[in-house]
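Enquirer: Give me a 3D structure for the following:
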Amino acid sequence: MVVISNVNIDDMVEREVSVVLLSGGIDSCVATTLEAQEQKDVYLLSIDYESAPSKMEISARKLIAEWLFENYKNVKEHSQIKLEGYMNLRTIKKDGQVPQGYPFTRDEAFMLLGATWLENLLLHNDNYSSGKVVIATTKEDTKNFEDIRPEIYYHINGILKTKYANKFGKKMEVSTPLIDSMKHEVVSLGLQIKAPLQYTWSCYGEGPDPCKECDQCYWRADAFRKAGISDPAILVPKLLKTA
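Expert: Next up, the predicted model:
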């Protein structure tokens, strides 16, 4: 696990802490910026799990994290986990029943990995009173992938209620700040809060340019079109290619 730190000495005041899943895409970029603006301590968690993780996605999350460190001192660390053996994301459509890119129970696993770090933070820091694992699921995601419907988070929260942190009065829960938002609304929100959308990467391909053929490329283009905004990522392609 690689850890990049931005830890400062803070007043010993009880406060909330968040572990945010950062993929390098639009949604996680916006969700992370929202959390940072709440003035709580924020920790970023990125997880590599594919047989060939995209260099563009890794570059994107690196640039997003660096931007957050520079602009928000309450963003403390960016940890990157590589799952040995990997899970394969690249599903094929099976009789029209399995969508492209279906991620094999991925989000549930990622939320619990985030909870592992969160509980560690809560139990080792007296000034952390409660915490959240933040995942940037959108309304469209819940429609496109059946395994990340809202009731899933209810069940994950049920698991978190059984953890030791609760015995010390420190509540853990999953937070889905974008779950009622369509993708174009997330884009508009990102522009409003000045999230670094220019550094994000959405394509399933290896780059250096988006393939413009996968579902993610289509959804991204459609979101910016509906939001009436030019995609800022196309204005700074060299940043992603060289990061």
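
Enquirer: Please make it C-alpha for all contacts and neighbour counts, starting now.
Expert: Will do.

Enquirer: so S46 sits in a helix?
Expert: No - read with DSSP: H, G, I helix; E, B strand; the rest coil, S46 is strand and lies in no helix.

Enquirer: how about it, what does it touch?
Expert: Residues counted as contacts of S46 (CA atoms under 8 Å, 6 or more residues apart in numbering) are L21, L22, S23, R61, H78, S79, Q80, I81.

Enquirer: all helices of the chain, in order?
Expert: Secondary structure of the chain by DSSP state H: the helices cover 26-37, 55-71, 106-124, 139-144, 150-160, 183-192, 215-227, 237-242.

Enquirer: okay if I get those as JSON lines plus distance to Q198 and mean neighbour count?
Expert: Below are these laid out as JSON lines (distance: least, CA to CA, whole Å; neighbours: other CA atoms under 10 Å):
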{"stretch": "helix 26-37", "distance to Q198": "9", "mean neighbour count": "23"}
{"stretch": "helix 55-71", "distance to Q198": "9", "mean neighbour count": "20"}
{"stretch": "helix 106-124", "distance to Q198": "25", "mean neighbour count": "18"}
{"stretch": "helix 139-144", "distance to Q198": "22", "mean neighbour count": "15"}
{"stretch": "helix 150-160", "distance to Q198": "29", "mean neighbour count": "15"}
{"stretch": "helix 183-192", "distance to Q198": "10", "mean neighbour count": "19"}
{"stretch": "helix 215-227", "distance to Q198": "12", "mean neighbour count": "17"}
{"stretch": "helix 237-242", "distance to Q198": "9", "mean neighbour count": "14"}
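
Enquirer: this one next, for a side-by-side:
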Amino acid sequence: MKTTVVCSGGLDSISLAYITAAKHELTRLVSFDYGQRHRKEVDFAIRAAEQLGVPHHLFDLRPIGAALTGSALTDDIDVPDGHYAEDTMRITVVPNRNAIMLTIAFGLAAANNEDAVATAVHGGDHFIYPDCRPAFTEAFDRMQAAALDGYAKVKLHTPFVNATKADIVTLGALHNTPFEQTWSCYKGGDIHCGRCGTCVERREAFHLAGVSDPTVYADPDFWCEAIERRKQA
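Expert: A predicted model of the protein is given here:
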């Protein structure tokens, strides 16, 4: 199955790239610059493409991202600390982001006679992000079948859609994903902050998976406090 992987440079999408390279025919990695707070992740996606021996495509969506206001990922709004499943993390939603990115990836895949576009949406995203839920991915797949009817047959591949982040770490480890060469932190400092939702979720996932976490965090113990606070909410 010839497959394009949408790759942000994060733990999930780079794990997906390595798994896809092992199980299918990885053709390319696709990333997007939508004016996010930092582009640090993209450098990791470029490195992954080089290591996997496939092309990397970076699409400039900054004019579109500038219009999708109100998110801590694109505007001058503080990224909240805490667990990913807290209501405060809703400020990180960029409206319709996945639908826009996947539409472009599908066009690219169709133009190159590929079979699938893979994206690393997972079960931990469901609480906050509507365009990561099965209802969205299934509907999007049907929509693209109609959009490309008679021209190409490209499927949406979402192997993690009902998986946990810990599941992804487990699978990524089995396929030799270089976790130290992935980036999760929304704050984009020199090292992972350890406090934002993506850092907390990342740290927790390694713990639950029983896999050694190679990540250096500015606040390596905050995740325990965040998880305890979530339990008491």
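
Enquirer: quick one: TM-score?
Expert: Aligned and superposed, the two chains score 0.79 in TM-score terms (TM-score structural alignment, normalised by the length of the second structure); 202 aligned residues with a CA RMSD of 2.2 Å.

Enquirer: about what we covered before: which of the contacts of S46 of the first structure are buried, as a ChimeraX select command?
Expert: A single ChimeraX command selects the buried members of the contacts of S46 of the first structure (16 or more other CA atoms under 10 Å):
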select :21,22,23,61,78,79,80
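
Enquirer: taking the contacts of S46 of the first structure one by one, which sit in strands?
Expert: Judged by DSSP state E, the subset of those located in strands is L21, H78, S79, Q80, I81.

Enquirer: what does the second one align to in the second structure?
Expert: Just to be clear, that refers to H78 of the first structure. The pairwise alignment with the second structure assigns H78 of the first structure to H56, based on TM-score structural alignment.

Enquirer: got the contact list for the closest residue to its match other than its chain neighbours?
Expert: Nearest in space to H56 of the second structure, with sequence neighbours left out and distances taken as CA to CA, 6 or more residues apart in numbering, is L29 at 4.9 Å. Contacts for L29 of the second structure were tallied using CA under 8 Å, 6+ apart; they are T4, V5, V6, C7, A17, A45, A49, V54, P55, H56, H57.

Enquirer: Make a markdown table out of the helices of the first structure and add distance to K170 of the first structure.
Expert: A markdown table is the format used below for the helices of the first structure (distance: least, CA to CA, whole Å):
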| stretch | distance to K170 of the first structure |
| --- | --- |
| helix 26-37 | 19 |
| helix 55-71 | 26 |
| helix 106-124 | 7 |
| helix 139-144 | 29 |
| helix 150-160 | 11 |
| helix 183-192 | 30 |
| helix 215-227 | 37 |
| helix 237-242 | 39 |
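
Enquirer: of all those helices, which lies closest to D209 of the first structure?
Expert: Taking CA to CA as the criterion, helix 237-242 is the member of these that comes nearest to D209 of the first structure, at 7.9 Å.

Enquirer: The closest one - contacts with which helices or strands?
Expert: Packed against helix 237-242 of the first structure by the contact rule (3 or more CA pairs under 8 Å, 6 or more residues apart in numbering; DSSP states H and E) you find helix 55-71.

Enquirer: quick revisit: S130 of the first structure: which of the ones in strands among the contacts of S46 of the first structure is nearest?
Expert: Distance from S130 of the first structure was checked for each of those by CA to CA. The minimum falls on L21, at 17.5 Å.

Enquirer: Tell me the counterpart of the closest one in the second structure.
Expert: Under the alignment defined by TM-score structural alignment, L21 of the first structure corresponds to V6 in the second structure.

Enquirer: E66 of the first structure too?
Expert: Counting by TM-score structural alignment, which is the criterion used here, E66 of the first structure corresponds to E50 in the second structure.

Enquirer: Show me which positions of the one helix or strand R230 of the second structure maps to end up buried.
Expert: Using DSSP states H and E, the secondary-structure element containing R230 of the second structure is helix 222-232. For helix 222-232 of the second structure, the buried set under the neighbour-count rule, 16+ other CA under 10 Å, comprises F222, W223, A226, I227.

Enquirer: again with stretch 209-222 of the second structure
Expert: Neighbour-count burial for stretch 209-222 of the second structure, with 16+ other CA under 10 Å as criterion, is recorded at A209, D213, T215, Y217, P220, F222.

Enquirer: can you give me how far that stretch is from the chain middle?
Expert: Remark: stretch 209-222 of the second structure is offset 19 Å from the chain centroid, using CA atoms, centre = their mean, to the nearest Å.

Enquirer: do the same with stretch 99-110 of the second structure
Expert: 15 Å.

Enquirer: in the first structure, what residues pair with that stretch?
Expert: Stretch 99-110 of the second structure corresponds to residues 108-119 in the first structure, going by TM-score structural alignment.

Enquirer: neighbouring contacts of that stretch?
Expert: With contact meaning CA under 8 Å, 6+ apart, stretch 108-119 of the first structure is reached by 17-21, 45, 47, 131-133, 135, 156, 160, 165, 172, 174.

Enquirer: filter those to the buried ones?
Expert: Taking 16+ other CA under 10 Å as the criterion, what is buried in the contacts of stretch 108-119 of the first structure is 17-21, 45, 47, 131-133, 135, 156, 160, 165, 172, 174.

Enquirer: Report the two of those residues separated the most.
Expert: With CA to CA as the measure, no two of those lie farther apart than I47 and A165, at 23.6 Å.

Enquirer: picking that back up, distance of the counterpart of the residue nearest to H56 of the second structure in the first structure relative to N166 of the first structure?
Expert: Aligned by TM-score structural alignment, L29 of the second structure pairs with L44 of the first structure. Applying CA to CA, to the nearest Å, the value for L44 of the first structure to N166 of the first structure is 22 Å.

Enquirer: so which of the contacts of stretch 108-119 of the first structure comes closest to P210 of the first structure?
Expert: P210 of the first structure has its nearest neighbour among the contacts of stretch 108-119 of the first structure in I47, at 21.2 Å by CA to CA.

Enquirer: Leaving out chain neighbours, which residue sits closest to the closest one?
Expert: Going by CA to CA, 6+ apart, I47 of the first structure has I81 as its nearest residue, at 4.8 Å.
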